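> I would like the atomic coordinates for the input below:
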Amino acid sequence: MGVITLVMLGSLAVLAVAGVVLWGQEADRPDPSAVLRGSTSEHPLGTDHLGRDQLARLLSATWPSLLPAVTATLLGAAAGITLGALTAVVGGRAARLLGALINLLLAFPAILVAMFLAALIGAGTGGAVVALAVASAPGFARVTQTLAAQVAGTDFMAASRVLGLRRPRLLLRHVLPHIAEPLLLNVTVAAGSALVALSGLSFLGLGVRPPSYDWGLLLNQGLNRIYTEPLPAVAPGIAIVYAAVAFQLLGEVLATAAARRTRPQPEEEPAARPARTDRPADPDHVLEVDDLRVALPTADGVVRPVRGVSLTLRRGEMLGLVGESGSGKSLTALAIADLLPDGARATWGTHRFLGADVESLTREERRGQLATGMALVFQNPASAFNPSLRVGTQMTEAVRTHRGTPRAEAVDQALTQLHRVALPAGRRLLRARPFQLSGGQRQRVAIAAASMTRPDLIIADEPTTALDVTVQRQIMDLLRRVRHDDATAILFISHDVALVADSCDRVLVMYGGTIVENLPAHELATGARHPYTRMLVTSVPDLAAENDRPLRAIEGRPPDPSGTAPGCAFRDRCPHRLDRCAVESPVLSPLGPRHEVACWQPPPAAPSGERHQTEEAQK
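Predicted structure coming up:
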C-alpha cells in the first residue's frame, strides 16, 4: 500500500507541476475546425465546443483542482482544531458554550453549508474554498474536542494550570502535541473529501468559473454529450477518484505506520525453544509449568521479563508469588492464562493444566479449558468489569457460553455465589452496573464471578491492593473459603510479604524474571536463605519500632529486563556476593525438605533476635 500510495501521489505532484508548463498553451488554444470532435489519434479524449484538446485541459487542470482542495482543508482544519482545542484550556462555562456551538454547527450537513455559502459569497475559486473551509471546520472541531478532553483531565495539565501557564502556552505546549498524530490523519483523509466536494461545487456552477477550469467543470462540460462521446465526461471523473483515493491511502499508510510505532513487531528470528521434559503428569497437580519464558518486543529491542520460571500447584493449595514491581509476577500469570499482550510470546519446556498438555490442544479446546477450569481476579476490578454491562450479565456469561446453562439457572447460581461472598442484596445487585458499587463490593463480585464455573485454579493478581485493612481481611477470608469448599488451587500474587506468609502454603520469591527461592510459607519469616528474600522479609514495617528510625529498604534498583549480562541478577545489591556470581547464574537447588534456593552461597538462617523482630513485624 505504501508503494502504491507513493506512486499515486508522485504522479499527481508531477502533473501538478508539469501540467501547466507542458500542456497549458495547448489546453487554451481554440481550433474552430475541430469543434466537438470525438476521440482521435491527435485528440485522444476529443475536443470541446471551442476545439480545445480535452486531454491537455485534463492534465493542466491538476494544479487548479488539487490546490484549492488542500487549501480549503488546511483552512478548515486550522479553524476547527483551534475551536475544539480551546475546550481543554478555557473555563467550565466557556467550554460548555464552545461545545454547544460545535454541536449546533454539526447539525447542518457540511455539503449544504458549503453550497449555501458558495452561493452567498459568489461563484469562483475563492468563494468555493472559503465555503468549504467553513463547512469542514465543525467536523475538525468535534474530533479535536474529543481528543483534547482526554488530555484536559490529566495530572500534567492540572500541574501546568497550578504553575500559572497561560492558555496559548497550554494549547501549544501541552494539548496539541499529544493529539497531533490523529489530527494529521484526519486532515489527510479530509483532503480527498474536499477534492470531491470542490469538484461537485464546480460541477454545479458554484465553484470555478470560465475561463478558469478544474476537473469538476470539465466533468460538467462533458456531461452534455456523455451518450455520444463518454470520454470527455468519464476522464475527469476518473481523475477525481484517482486523486481522492490517493489522499485516502495516504491516511491509511500514516495510520499503519503510527500503529507500528506503538505496537513493535516481534523479533525476526524465533527464540530458541527450551527442551521439553517427558515427566509423567501427576493427577494431583492442577498446574505444571517448567522453564516458562516470555519475550516482549519493544522499539529498543526484545525484552525478556520472565526467564525460566517453573512452578506446580496441587488441588486446594494456595501458592504465594512475591517480589518487587517489575520482577515478572503478573506476566507469569498472564502467560499461564494465555492472556499475554499482542506481540508477546511465551515458551516453556512443559505446560500442563488439569493433566493435559496445553500444546496438544487446539485453540478452541484450550480456550474452553481455560474458560471453565481457570479464573482470574485482577488487581483493579473497576477496569476488569465492563462499565456498560450489568453485573448479572457479566457474572453469568461464562456458564451460559461454555456450559450451556439456561439463563434462569445461571441467575440462581449467581445469587448463590453473591450470598457466598457476603453480598445478600442479590437481584438488585445483579441489575446494578460496576461503577455503582464500592471497591470492596466490586472485588467480592469479581471473586463470585470467578467461582461461577467452579474452576480448578484461581489466579489472584494482587486482589487486596488499595483496599483498607478490614476489607482486605474479608477478601482473604473469601479466598480461603473458596479454596477449602471447592478444593480450588490459588496462585496468589502480592507485594505484601506478611499477608502471603499468613495465607499461603508455599511461597515463590521472584526476582529479575526468575524464581530465586521456593519455601514453605511458615518458614518465610525465620527460614529464608536467599539474600533477596531475607531483605524482603526484614523490610516489612514493624509497628513497635521507634518513630525516629528509618524503614528498612533494599538498596539499589531491580535489573533491567532487557539486559543480557551474565551472572546472578541480584549480585549488585547482594551483601554476600562472590566472584562466581558475576560470571555464572545460580540455579534453583534443594536446600532442605520443600525448600529450594538459587544462590551459590546461601547465608545462614536468621539470628534469633532478627527472627523475633521479623515475626513481630509480620504479626
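
> switch to C-alpha atoms for all contacts and neighbour counts from now on
OK.

> And the longest helix belonging to the chain, how far out from the chain middle?
Criterion DSSP state H: the longest helix present in the chain is helix 231-262. Its chain's C-alpha centre and that of helix 231-262 lie 27 Å apart, by CA atoms, centre = their mean, to the nearest Å.

> One more: stretch 147-159?
19 Å.

> Equivalent analysis for stretch 67-87, please.
A distance of 29 Å separates the centroid of the chain from that of stretch 67-87, by CA atoms, centre = their mean.

> now E596, what's its secondary structure?
Here E596 is recorded as strand under DSSP: H, G, I helix; E, B strand; the rest coil.

> ok, it touching L519?
Yes - under the criterion of CA atoms under 8 Å, E596 makes contact with L519 at 6.4 Å.

> Could you list the buried residues of stretch 481-499?
Using 16 or more other CA atoms under 10 Å as the test for burial, stretch 481-499 gives 482-483, 487-499.

> ok, of those, which one's closest to H612?
Of all the buried residues of stretch 481-499, A498 has the smallest distance to H612: 14.0 Å, by CA to CA.

> ok, back up a step: list the buried ones in the longest helix of the chain?
Judged by neighbour count (16+ other CA under 10 Å), helix 231-262 contains these buried residues: 231-237, 239-240, 242-255.

> Could you verify that L376 is part of a strand?
Yes - the assignment for L376 by three-state DSSP puts it in a strand.

> Is it correct that it is in contact with E462?
No - using CA under 8 Å, L376 makes no contact with E462, being 10.7 Å away.

> One more, please, to line up against the first structure:
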Amino acid sequence: MVKRRGATWLAALRTPVGAFAATLLVVVIALAVLAPILWHDKAYEIDTDAIGQGASAAHWLGTDDLGRDILYRVLVATRLSVLLAVVATVIGVVTGLLLGTLPSLLPRPAARLVTAAVNIAVAFPGLLLVLFFSVIFGVGAQGAVLAVGFALAPAFARLAQTLAASVAGHDFVSAARVSGVGRLRLLFRHILPNIGEPLVVNATIGAGASLLAFSGLSFLGIGVQAPDYDWGRLLGEGLDGIYINPAAALAPGVAVVLAGLAFNLVGETVAGVVGVRTPSARLKARPVAATREDVVEDRDDDAVLLVENLQVAFPRPAGWTVPVRGVSFTVRAGEAIGVVGESGSGKSLTGLAVSRLVEAPGVVTADRLEFAGKPLLTTPERELRSLLGTSLAMVFQDPMTSFNPTRRIGRQLAEVSEQHQGMSRSKALARAVDRLRAVRIPAAERRARQYPHEFSGGMRQRAMIGMGLMGQPRLIIADEPTTALDVTVQRQLLRLLARTRAERNTAIVLISHDIAVVSQTCERMLVMYAGRVVEDLPSAGPSVTPRHPYTRALLAATLDLDTDRDAPLAVIPGRPPEPDRMPAGCAFADRCPAVTDRCRAEDPVLERVADAHRVACWHPHDVPPSGPARAESVKESVTAGGAE
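The predicted structure follows:
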C-alpha cells in the first residue's frame, strides 16, 4: 500500500499541475530559508545616493525612499510572509477542528450552542471577521496572526462538522457506540481518521488564503510593523511611488500571487492523490475491443437496438479494467428482453453504455452499436441528444437519487419536452401532468407540484417512467425498477411497463436480479456473467431448457411457494472473478460442477443451439427427449434436469 501510494504521488508530480506546484513550492521554501541568510544585510543597506530610483543595473527593481534595494527586500520578506501565513493557518485549522468536533463530545444543548455560534460566524464575510479580530487583538504581527487564524476557523469548523456528521451515521460508528466506546475515543479512532484527508486538502488550500489576508492587513498598516516587513508592508510602501517606480509595488504583489498559487496548486495536487485519480500519464493506450466469434443474431430491419461486441473499460493505476467484454444482442420493436445475473456481472453498465451514459474516463467500444438506425459511437453528440432524449427512456434503480430533490416533479418532467420538443413552459407542464396521469398517479395536477421526497418509492418509479413517456420512446431500459418495493407495487410497475409496450409497440430491456420476474415479464432472457452474455434464450416454452450451468444454478436458487422449507437453500458456491482478474478460460470454470481442462484453457463463445437460443459453454447440458413432462416452465425444466 505504501509503495502504491508513493507511486501515485510520483505520478501526480509528473502531471503539469503537480510539477508546476512542486517547483513553485520548492522555490518559495528555498527563498524562505536562504534569502535572509544570503541577503539580509543588503536588504537593510541604506544608500543615500540612490533614494527613490527606478530599475537600473545596480538595483534591478529600484530602491525605496531610504535607498534600500527593493529586490533584496522582497526576497528576504519571503520568510516572514510565509511563516506568519502558515502559523495563522495552523491556528485556524486547530481552532476550527475543535469547534467542528466539539458537538460530537458535548451534551446536546451545548453542542447546539457551538453549532449555532459557528453558523453565525460563517454567515459573515471572511474579511469582516479579520478586521473584527484585528480590533480585538490589536495592531502588530501577533495580533494579525491571531486575527487571520480565528477568521479562518469558522469555515473549517463548518467543514469538519459536515464531514463528522456524514461519518457519524455509519454503521461502524453505531457499532462502536453499542460496544461502549467513549466519545473521545470514538472521535479519534473512528471519525477523524475517516475525514482527515479532505481536511488536509482544505488546510493546504487555506494557507494561500491566509497569506493573502495577512498581506492585506500589513498593507493596511495593521499587520507587521517597522522595522520588520513582509510583502504586504512592502506593497503599501511601494504604492506611494507607483507612478515613479511601478516595480516597487508590483514585485511584492507578484510574490504574494505566486506564493498563494503555490499553496493552492499543492492543495489541488494533494486532492488528486487523496481522490485516487488515475494518473493519465501512466495509462496505457486505450483498449481496443477484442475480436469475438460469437454468433450474432440475424440482423432485422425492425431492430430498435443492435449491439455487437460491446466493451466498456475504465482506467486503473496498473492499466485498464474491462467489466463489460464482448456483449452482443438485438432488441426488436415491441420486444421485451430481460437481463439477469449476479451483482457485478455488467448488467447495469451495459444499459448505461447503450444509453451513452458512461462518462470519461470510461471508454465504450463496439463493432456495432446502433439505436433506431443511428450509430451511437460515431454520430455527433448534438444529433444524438434529441434522439436519445425522446426515443430512449431510462428508468434508474433508485429514482430518489435520479430526481433532483430541489425541483418539483412536474418541472423535471416538463424539462424533457422543453429541451427536446421545443414546447412552451405551460404546454410542457400540461404534458407532464398528462404523463403522470398516464402512469396512474392519482391527483396528477397536485402531485406535479410536489417534490420527490413527497412521493412513495413506487410513485417515484412510476414518475420516472412518466418522464420517459414525455417523448415517444421506442426503447425503455429499466434498471432494477422493482428493487426494494413490495410485491404489490412491483406488480403494478410491471403491468405499467407491459401496458406501455402493448399500446406504443415500445421495446423494453428489463435489468433485474430476479430471474422469476424476468421469466414472467419478458420474451427473451440474456444471462450475464463476468461481463459477458453466457446464454440467450426464450423465457418460457415447452421446448425451452437452459443449457448453461450458470443459468441452471440461478434458476435452482429461485424460491417460490412450492419450495421445500425444510431443505437447505440452493446457492452457487464461490464468487465471480474481479473484472481486472479474469481467468484465461471460462470465467465460470471455478464455480462450475462440470468443469474440464478445456474450460480452464479456452473461453467459449456464444453459439446457436436451437432457434433463438445461444449458449457460451463447452459442455452445454443435453436436452432430454421432449414429452408431456417437458412442456412446463423454465424452472421446472431446470429442476428436472438437475435431478438427472
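
> Got a TM-score for the two of them?
For this chain pair, the superposition-based TM-score is 0.92 by TM-score structural alignment, normalised by the length of structure 1; 618 aligned residues with a CA RMSD of 3.0 Å.

> before we move on, the earlier item: what is the helix or strand just after the longest helix of structure 1 packed up against?
Going down the chain from helix 231-262 of structure 1, the next helix or strand is strand 285-298, by DSSP states H and E. On a contact count with 3 or more CA pairs under 8 Å, 6 or more residues apart in numbering; DSSP states H and E, strand 285-298 of structure 1 meets strand 301-314, helix 329-336, strand 345-347, strand 350-353.

> Let me know which of those is the nearest to R571 of structure 1.
Closest of these to R571 of structure 1 is strand 301-314, at 16.8 Å (criterion: CA to CA).

> Mind listing residues that contact the closest one?
With contacts defined as CA atoms under 8 Å, 6 or more residues apart in numbering, strand 301-314 of structure 1 is touched by 266-267, 284-297, 319, 326-328, 331-332, 348, 489-491, 512-515, 561-563.

> now the residues you listed: which count as buried?
Among the contacts of strand 301-314 of structure 1, those classed as buried by 16+ other CA under 10 Å are 266, 285-297, 319, 326-328, 331-332, 348, 489-491, 512-515, 561.

> What are the boundaries of the strands in the stretch 351-500 of structure 1?
Along the stretch 351-500 of structure 1, counting by DSSP state E, counting those that start in this stretch, strands occupy 356-357, 374-377, 457-461, 489-493.

> what's the matching range in structure 2 for the third one?
Correspondence between strand 457-461 of structure 1 and structure 2 is established over residues 475-479, with TM-score structural alignment as the criterion.

> Comparing L376 and E462 of structure 1, which shows the higher neighbour count?
The neighbour comparison of L376 of structure 1 against E462 (other CA atoms under 10 Å) goes to L376, with 24 against 19.

> D560 of structure 2 versus whichever residue in structure 2 pairs up with the more buried one, what's the distance?
Alignment note (TM-score structural alignment): L376 of structure 1 maps to M394 of structure 2. Computed as CA to CA, to the nearest Å, the M394 of structure 2 to D560 of structure 2 distance reads 30 Å.

> ok, now P252 of structure 2?
Relative to D560 of structure 2, P252 of structure 2 is positioned 78 Å away (CA to CA).

> before we move on, what about R600 of structure 2?
Separation of R600 of structure 2 from D560 of structure 2 (CA to CA): 34 Å.

> Give me the more crowded residue out of these two.
Neighbours were counted for R600 of structure 2 and for D560 using other CA under 10 Å; R600 has more, 16 against 8.

> Need the counterpart of the more buried one in structure 1.
Matched across to structure 1, R600 of structure 2 falls on A582, judged by TM-score structural alignment.

> list the contacts for the aligned partner of L199 of structure 2 in structure 1?
Structural alignment (TM-score structural alignment) places L199 of structure 2 against L183 in structure 1. Counting by CA under 8 Å, 6+ apart, L183 of structure 1 touches 143-144.

> Which residue is the nearest non-sequential neighbour of P541 of structure 1?
Of all residues not flanking P541 of structure 1 in the chain, A617 sits nearest, at 6.1 Å (CA to CA, 6 or more residues apart in numbering).
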